[in-house]
Every structure is written in C-alpha cells, then in structure tokens.
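In: Sequence plus the predicted model coming up.
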Amino acid sequence: MVGPEIERLIQLLSRLPGLGPRSARRAALRLVERRETLLIPLAGALAEAAARVRACSVCGNFDTIDPCAICADPRRDDSLLCVVEDVAGLWAMERTGSFKGRYAVLGGLLSALDGIGPEDLGIARLVERAGDGRVGEVILATPATVEGQTTAHYIAERLARCGVSVTGLAHGVPVGGELDHLDDGTITAALRARRRF
C-alpha cells in the first residue's frame, strides 16, 4: 500500500513509547503531508541530536555539554544527591522545580532475571560519589516496583558505611508507578515527605 521508505518510517515510529502501529501510521502520514513544516525540521533535529547529545560523565543525564547543565550549575546543592532509575526519572523530578540538588542516574534497576547486577548500574561509582564528603543526604527515587525497591534497599545497604543520610520518596507514589508518568503535585508532595530508609 505504501513505499518502502514510508513503511520504514512507520515501523521506526511504532517503536516509540505510546505509539502503536496505527498511531505510527497516522504520525507518518502527517509528517509526509507536512514535509516542509514537520518532516524536514524533525529530520534535522534528529540528526543534530544524534550528533551532539551524550550522557553526562558525572550524573548520566543527556545534554550537549559534559558535564551537563545541571552538574555545571553552581546554584545546585552539593549535599543532596537524588538517585533515579533513568533520565526520564531525572526529567520528571526537574519538571516539578522542587529539587535543587544533584543527580545520579542508574541506567536501570537490579534484575536477576534480566542479568542486571550492581556492576551494570555503576553502583560502586555512586557509593564513591556519596562518600566524597560533600554529600549529606542521598534520596532514593527509584520506582515503587519490586525491582525499584530491591535496588533501593541494595543501595541503602551499600551507603550505610558512608555516613550519609539515606531517604526515599514518601508514600503517595503509587506501587508500580513510574516517575515519568506521575503528575507534578504527586512528585513534589512525595519529595517533601521523604523518609529515612
């Protein structure tokens, strides 16, 4: 029904979160129909992002500079370190505007079934960073899932020898909930009511 170029576009779009085959087909059609105002600028933005965006060597956030804008910001509180599963979690925390500390992006969660261990997540580097004398509190903002809580407990145990306060987000974040899917008010309330691990 369509040429191979459009079919490839549809297949690639359907891999994005929230887009199934039908939504991807509609998006591809809109892009092709609006070639000058949507397709060409999008292609340029994608090419530029592919060439310039990289992971921050300090926290793991995505940016075009290294260290990222958050790590380079002297107004951030060095004594607060928030541990998140992925960049989506970091962006969700930043979206609220209620956290002014530093971040550590794990890049995943511990999962024996998937073969993901502490060395795959850089937890040793996190422990080293937390014990550098500048950090006073580590906030474990992992998802309220089995893997998220397992990861949080493992990190809390590893941080016990660092002399830092270890807290977690308060209840209010639904069990099984992902930070990226929560509204700003829920994240802000959970951050303010964090508890000792």
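Out: Everything's here; your move.

In: For the rest of this, base every contact and every neighbour count on C-alpha atoms.
Out: OK.

In: So which elements touch the longest strand along the chain?
Out: Using DSSP state E, we find that the single longest strand of the chain is strand 77-84. Applying 3 or more C-alpha pairs under 8 Å, 6 or more residues apart in numbering; DSSP states H and E, we find strand 77-84 packed against strand 101-105, strand 137-140.

In: Mind listing what's buried along whichever helix or strand comes after it?
Out: Downstream of strand 77-84, the first helix or strand assigned by DSSP states H and E is helix 87-96. Judged by neighbour count (16 or more other C-alpha atoms under 10 Å), helix 87-96 contains these buried residues: 87-90, 92-93.

In: same check, this time on stretch 2-12
Out: Here stretch 2-12 shows 9-11 as buried, counting by 16+ other C-alpha under 10 Å.

In: alright, now check it against this:
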Amino acid sequence: MARMIRPLANVHEQLRRLPGIGSKTALRLAYHIIDMPEEEVRRLAETLLEAKRQIRLCDICYNLTDAETCEVCGNAGRDHSVVCVVEQPQDVMAMERSRGYNGVYHVLHGVLSPLDGIGPDNLRVKELLRRLQGDTVREVIIATNSDVEGEATAAYLAQLLKPVGIVISRIAHGLPVGGDLEYADELTLSRALENRHRM
C-alpha cells in the first residue's frame, strides 16, 4: 500500500488537530486544498493569519472582537444590568441567533474540569467578580452546558456569587422544540419536568 507523501501528510495532520475534524475529513480537506489554485490557497492562509492577528478579547466580557470592546458591550440599547455567563465565544453567537436575549455577556473561556487540570484560576471568574463590584448588574444568568463540567461550573458560580446579593439564575434545560418524548434520555426528561411552568 502506498503511503501518503510527506507534504500532504503534514497538511492532513494539521487539519486533524481541529475540533470535530476526523482523519477522513482531514484527508478530504487536505486533497481539496492541494487541488486549489495557488492563489486561493494563499488567500486562505492570509485570511487565517489576518484573523489571528486582528481578533482579540473584549476588555469587558472577553468575547472575540476586533476592537477594545465588542459590539454587544458597546451597544447602549442592550440591558447592561443582566449578564449571561457562557462557556465559549461561539455560545454568544448561539444566544444571539435566538433573538430572545437583550442583555450582555461574560465569556469564561472554558469550564471547571479537575481531571484536565482546569480550575477557577484558568477561567475568567475573577474578571466576572470584578464586573459585579459596581451596582450596575442586577442579574447573572448562568448558561453553561448541561454536561458534568457545565453543571459543576454553574454550581460553583452560583455558590460564589450568592454573597454578592444579586439575582442568580440558570437557563432551563429540557426537551428541544419538535423533540419526541420516546427518544429523550432520562436526564433530559428529568430536567424538562423540573423546569415545567404553569399554563
């Protein structure tokens, strides 16, 4: 069996490091990139480098931006008294797509994971506490994922923020719209029942 030539193997290896990209997809992308005209490959490489150089963290919420503060933090029309705490910048985009939230955000850049050596000092927790020192914020919504790490992070933050004296809430978890009960796992059903509301 013929082995992959070194330059192609190098491209394959770099692409495989990206999250969600398996070996087959990385190989398909590597072949596609090699088949692209050199000018398109150069444009792709330059675009990646330019984005890496220009994108920084917002001074207030730690979301990605190309300015000192992101568009959300700089928008006077947003409710700056409500802060939604999320794990990653992509979670901000997901919340914004819902069009149901008009507050601001705080991005932790991870979750507590003792097995991976990630503790509170590895997250933007101190920065969150600093934001809450004034009297501007009246509610913090914890919107971490409902996996083990997300729940542990939510519980830690709730305990840490209680003495601050503001409202601490957690996003509801349950059945997705259009989901069938028969296919839902026990935890999802349990959460759906816990988060039920009167009609």
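Out: Here it is on my side, so go on. Every value quoted in this text rests on a predicted model; they were computed, and no experiment measured them.

In: What lines up with Val87 of the first structure in the second structure?
Out: For Val87 of the first structure, the aligned residue in the second structure is Pro89 (criterion: TM-score structural alignment).

In: quick revisit: can you list the helices and strands packed on strand 77-84 of the first structure in CSV and add mean neighbour count and distance to Leu121 of the first structure?
Out: Listed next are these as CSV, based on neighbours: other C-alpha atoms under 10 Å; distance: least, C-alpha to C-alpha, whole Å:
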stretch, mean neighbour count, distance to Leu121 of the first structure
strand 101-105, 24, 9
strand 137-140, 24, 14
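
In: quick one: what's aligned to Leu113 of the first structure in the second structure?
Out: Using TM-score structural alignment, Leu113 of the first structure pairs with Leu115 in the second structure.

In: Near its match, how many other residues are there?
Out: Leu115 of the second structure: 7 surrounding residues under other C-alpha atoms under 10 Å.

In: now swap in Leu132 of the second structure and tell me
Out: Leu132 of the second structure, neighbours per other C-alpha under 10 Å, totals 19.

In: Likewise for Arg26 of the first structure?
Out: Residues near Arg26 of the first structure, counting by other C-alpha under 10 Å: 13.

In: what do you get for Ile65 of the first structure?
Out: 14.

In: cool, Cys70 of the second structure as well?
Out: The number of residues near Cys70 of the second structure, taken as other C-alpha under 10 Å, comes to 19.

In: What secondary structure category should be reported for it?
Out: For Cys70 of the second structure, the assignment made with DSSP: H, G, I helix; E, B strand; the rest coil gives coil.

In: which ones are touching the most centrally placed residue in the first structure?
Out: By C-alpha atoms, centre = their mean, the mean C-alpha position of the first structure lies nearest to Val87, the distance being 2.0 Å. Contact analysis of Val87 of the first structure by C-alpha atoms under 8 Å, 6 or more residues apart in numbering lists 60-62, 105, 107.

In: between these, which is closest to Ala27 of the first structure?
Out: Phe62 (25.4 Å; C-alpha to C-alpha).

In: ok, now which ones touch the residue mapped onto that closest one from the second structure?
Out: Matched by TM-score structural alignment, Phe62 of the first structure corresponds to Leu64 in the second structure. When contacts are counted by C-alpha under 8 Å, 6+ apart, Leu64 of the second structure touches 55-58, 70, 89.

In: how about the residues you listed in JSON lines, adding distance to Ile5 of the second structure?
Out: Putting the contacts of Leu64 of the second structure into JSON lines (distance: C-alpha to C-alpha, whole Å) gives the following:
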{"residue": "Ile55", "distance to Ile5 of the second structure": "34"}
{"residue": "Arg56", "distance to Ile5 of the second structure": "37"}
{"residue": "Leu57", "distance to Ile5 of the second structure": "39"}
{"residue": "Cys58", "distance to Ile5 of the second structure": "42"}
{"residue": "Cys70", "distance to Ile5 of the second structure": "44"}
{"residue": "Pro89", "distance to Ile5 of the second structure": "37"}
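
In: Perfect, that will be all.
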